[in-house]
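Colleague: Could you work out the structure for the sequence below:
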Amino acid sequence: MFLSETYRKIAADGIWNNNIVFGQNLALCPLLAVTGTATNGLGMGLATLVVIIASNGLISVTRHLIPSEIRIPIFVLLIAALVTLVDILMNAWAHELYKVLGLFIALIVTNCALLGRAEAFASKQPVKHALWDGLMMGLGFLIVLVALGAAREISASGTLFANASVLLGESFRFLEVTVIPNYKGFLLMALPPGGFIMLAFLIVGKRLIDQKIAERKVSVTVLTPVIAEEES
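Modeller: Predicted structure coming up:
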């Protein structure tokens, strides 16, 4: 069954048009701090994805019960409770990844994107729309984390998803790839400045794609009346 226009718009906004990083310029601190490798980006992205889906759904379910005067503190408490639960579960079931990500798991609470979606969308929409929005926003953030981590890891060490089996579990071993054999490495990409540089390239790339899409739409808009007139 095809998605309705509403669901397609929510998906496009979350993954591309209003992406947490590219569209809203939020969550840059964990983005740059944990994306030294694609594995770290994947782990952080999955943790954030779970929290944003759960928080959107929980806030949508309880939106009629939350007094508007104190809604922001309640939203923060709900998100904090969910992050604490994810933090405990990761410590228990993915301890090696938990040690790598460290404080940044707890700092998901301060991610303005989660509070922003809670206030701007989940608190005003039915549960199914809120859950879909959380899924798409989380996926959009996950894609950027993995893309940035992959670009930095390949340029820094020539590998992709290194130590995935150690950090995420043995079932993720298939992700481990040596992209450039006998590569001596480019240390700058593994350091914080490398994160800023690679993020800049990704942002420029997205804007160039958006520009091409806009130009194509203009061309179609201009040419359509001309073609119709010639056919008539």
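Colleague: make it CA atoms for all contacts and neighbour counts henceforth
Modeller: OK.
Colleague: At the geometric centre of the protein, which residue sits there?
Modeller: F141 (0.6 Å; CA atoms, centre = their mean).
Colleague: List the residues that contact the residue lying closest to that residue once chain neighbours are set aside.
Modeller: By the measure of CA to CA, 6 or more residues apart in numbering, the closest residue to F141 outside its immediate chain neighbours is I20, 5.9 Å from it. Remark: with contacts taken as CA atoms under 8 Å, 6 or more residues apart in numbering, I20 is in contact with 14, 26-27, 113, 137, 140-141.
Colleague: do the same with R117
Modeller: Taking CA under 8 Å, 6+ apart, we find R117 in contact with 56, 134.
Colleague: ok, which stretches of the chain are helices?
Modeller: 5-12, 28-34, 38-61, 71-93, 95-101, 103-106, 112-120, 127-157, 164-167, 187-190, 192-231 (DSSP state H).
Colleague: Can you give me the neighbour number for P73?
Modeller: By other CA atoms under 10 Å, 10 other residues sit near P73.
Colleague: Please read the previous query as pertaining to E231.
Modeller: 7.
Colleague: again with E229
Modeller: 9.
Colleague: any idea how far it lies from V218?
Modeller: Here E229 is placed at a distance of 18 Å from V218 (CA to CA, to the nearest Å).
Colleague: try V51
Modeller: According to CA to CA, V51 and V218 sit 39 Å apart.
Colleague: higher neighbour count, the two?
Modeller: Between V51 and V218, V51 has the larger neighbour count (other CA under 10 Å), namely 26 against 11.
Colleague: tell me the contacts of the more buried one?
Modeller: V51 is in contact with 79, 82-83, 86, counting by CA under 8 Å, 6+ apart.
Colleague: redo that, cut-off 7 Å
Modeller: 82-83 (CA atoms under 7 Å, 6 or more residues apart in numbering).
Colleague: and what of the one 5 residues further on?
Modeller: For N56, the contact set (CA under 7 Å, 6+ apart) comprises 118, 122, 130-131, 134.
Colleague: at 10 Å instead, please
Modeller: Contacts for N56 (CA atoms under 10 Å, 6 or more residues apart in numbering) come out as 75, 78-79, 114-115, 117-119, 121-123, 125, 127-135.
Colleague: Could you give the number of residues near T224?
Modeller: 10.
Colleague: ok, now how distant is it from A214?
Modeller: The gap separating T224 from A214 is 15 Å, by CA to CA.
Colleague: Could you also give me the structure for this next sequence, so I can compare it with the first?
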Amino acid sequence: MNFIGDFVRGLWKENPVLVLLLGMCPTLATTSNAINGLGMGLATTFVLLGSNVVISLIKNIVPRKIRIPVYIVVIATFVTVVDLLMLAYAPEALYSALGIFIQLIVVNCIVLGRAEAFASKNTPVRSFFDGLGMGLGFTLALTVLGATREFLSSGSLFDVKVITAWTVDFMLPTGAPGAFIILGCFLALMNYLNARRAIKRGEVYVPPQGLDCRHCSICDLGRSKDTDS
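Modeller: I've put the predicted structure just below:
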């Protein structure tokens, strides 16, 4: 079994943020600086690891009709654990900044998606490496996005002033519009690098499903409405 492949896939090829576009709410809301992004990513990684392994262990004894509620109970258990751990040991500023988004990991589509798509169909060891890869890929994306927004806003990284002459903060990168703009630049760079790699291999680059017009049905819905009218 290719455990390394299960791990590496979440870092780049199927990165939850930069490729699959999952978990956009915490991605945009908690990455105003690098520390917040890192903290949110590590908390989600803990939940991913624990829930993936447990769901893989119990998959054969859970009736299929109630599997989703059972998965949510398992995920909620690990979210409660990480929430209490952060309340006890994490810096107060970090815990306050993340706030409700720690509890909302319960409904994070990355966690439930890996439980349904991978952990419920594979062994505990493979599920562990899948959760680790997806979690670290999520953490990496959030940390880099947070670091970029923090640097463009105040010239600092991880609350350390890199450009000491920067005295007036630029507010756009820390706001919602700035988050969308910077994330869009990251996605464009990701697609560019993937396209260049495909060209070097002599292949045609096909964007991930859901990121191009070939997999969108909105236009079809519009045409069907015009036909009905």
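Colleague: Structure 2: which residue goes with V146 of structure 1?
Modeller: Matched by TM-score structural alignment, V146 of structure 1 corresponds to T143 in structure 2.
Colleague: on that earlier part again, tell me which of the helices of structure 1 lies nearest to P181 of structure 1.
Modeller: Relative to P181 of structure 1, the nearest member of the helices of structure 1 by CA to CA is helix 127-157, separated by 9.5 Å.
Colleague: Return the list of helices and strands in contact with that closest one.
Modeller: helix 5-12, helix 28-34, helix 38-61, helix 112-120, strand 159-160, strand 177-178, helix 187-190, helix 192-231 (3 or more CA pairs under 10 Å, 6 or more residues apart in numbering; DSSP states H and E).
Colleague: Take these and write them to TSV, including distance to E69 of structure 1.
Modeller: Below are these laid out as TSV (distance: least, CA to CA, whole Å):
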stretch	distance to E69 of structure 1
helix 5-12	28
helix 28-34	30
helix 38-61	15
helix 112-120	12
strand 159-160	48
strand 177-178	52
helix 187-190	45
helix 192-231	37
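Colleague: Ok, which of those comes nearest A94 of structure 1?
Modeller: Closest approach to A94 of structure 1 among these is made by helix 38-61 (9.3 Å; CA to CA).
Colleague: Also compute the angle for the closest one relative to helix 127-157, please.
Modeller: Here the directions of helix 38-61 of structure 1 and helix 127-157 differ by 170 degrees (axes from the mean of the first three to the mean of the last three CA atoms, to 10 degrees).
Colleague: quick one: helix 38-61 of structure 1 aligns where in structure 2?
Modeller: Aligning helix 38-61 of structure 1 against structure 2 (TM-score structural alignment) gives residues 34-57.
Colleague: ok, now stretch 13-20 of structure 1?
Modeller: Counting by TM-score structural alignment, stretch 13-20 of structure 1 corresponds to residues 9-16.
Colleague: and if you look at stretch 200-210 of structure 1?
Modeller: So stretch 200-210 of structure 1 sits over residues 184-194 in structure 2, by TM-score structural alignment.
Colleague: distance between that stretch and the chain's centre?
Modeller: The chain centre lies 16 Å from the centre of stretch 184-194 of structure 2; the measure is CA atoms, centre = their mean, to the nearest Å.
Colleague: same check, this time on stretch 82-90 of structure 2
Modeller: Taking CA atoms, centre = their mean, one finds stretch 82-90 of structure 2 lying 21 Å from the centre of the chain it belongs to.
Colleague: Next up, the contacts around K184 of structure 1.
Modeller: 156-158.
Colleague: Mind doing that once more with 6 Å?
Modeller: Shown in contact with K184 of structure 1 (CA atoms under 6 Å, 6 or more residues apart in numbering): no residues.
Colleague: among the helices of structure 1, which is nearest T178 of structure 1?
Modeller: Nearest to T178 of structure 1, of all these, is helix 127-157, at 8.7 Å by CA to CA.
Colleague: Average offset of that closest one relative to structure 2?
Modeller: Between helix 127-157 of structure 1 and the aligned residues of structure 2, the post-superposition mean distance stands at 0.3 Å (mean CA distance after the TM-score superposition for structure 1).
Colleague: Distance to V177 of structure 1 for the helices of structure 1 - can I get that in TSV?
Modeller: Putting the helices of structure 1 into TSV (distance: least, CA to CA, whole Å) gives the following:
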stretch	distance to V177 of structure 1
helix 5-12	30
helix 28-34	19
helix 38-61	11
helix 71-93	24
helix 95-101	19
helix 103-106	26
helix 112-120	32
helix 127-157	10
helix 164-167	10
helix 187-190	17
helix 192-231	20
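Colleague: Tell me which of those helices lies nearest to I180 of structure 1.
Modeller: Proximity to I180 of structure 1, assessed across the helices of structure 1 by CA to CA, is greatest for helix 127-157 (7.7 Å).
Colleague: okay, the angle between the closest one and helix 112-120?
Modeller: Helix 127-157 of structure 1 runs at 170 degrees relative to helix 112-120, counting by the same axes, to 10 degrees.
Colleague: Just the buried positions in helix 127-157 of structure 1, please.
Modeller: Using 16 or more other CA atoms under 10 Å as the test for burial, helix 127-157 of structure 1 gives 127, 129-157.
Colleague: same check, this time on stretch 68-85 of structure 2
Modeller: 70-72, 74-80, 82-83.
Colleague: So which of those is the closest to L38 of structure 2?
Modeller: Distance to L38 of structure 2 across the buried residues of stretch 68-85 of structure 2 (CA to CA) is lowest for V82, with 14.3 Å.
Colleague: That closest one -> structure 1?
Modeller: Match for V82 of structure 2 (TM-score structural alignment): V86.
Colleague: For burial, what's the neighbour tally of the residue nearest to its match when sequence neighbours are not counted?
Modeller: Take V86 of structure 1 and drop its neighbours on the chain: the residue closest to it by CA to CA, 6+ apart is A47, 6.9 Å away. Residues lying near A47 of structure 1 (other CA under 10 Å) number 19.
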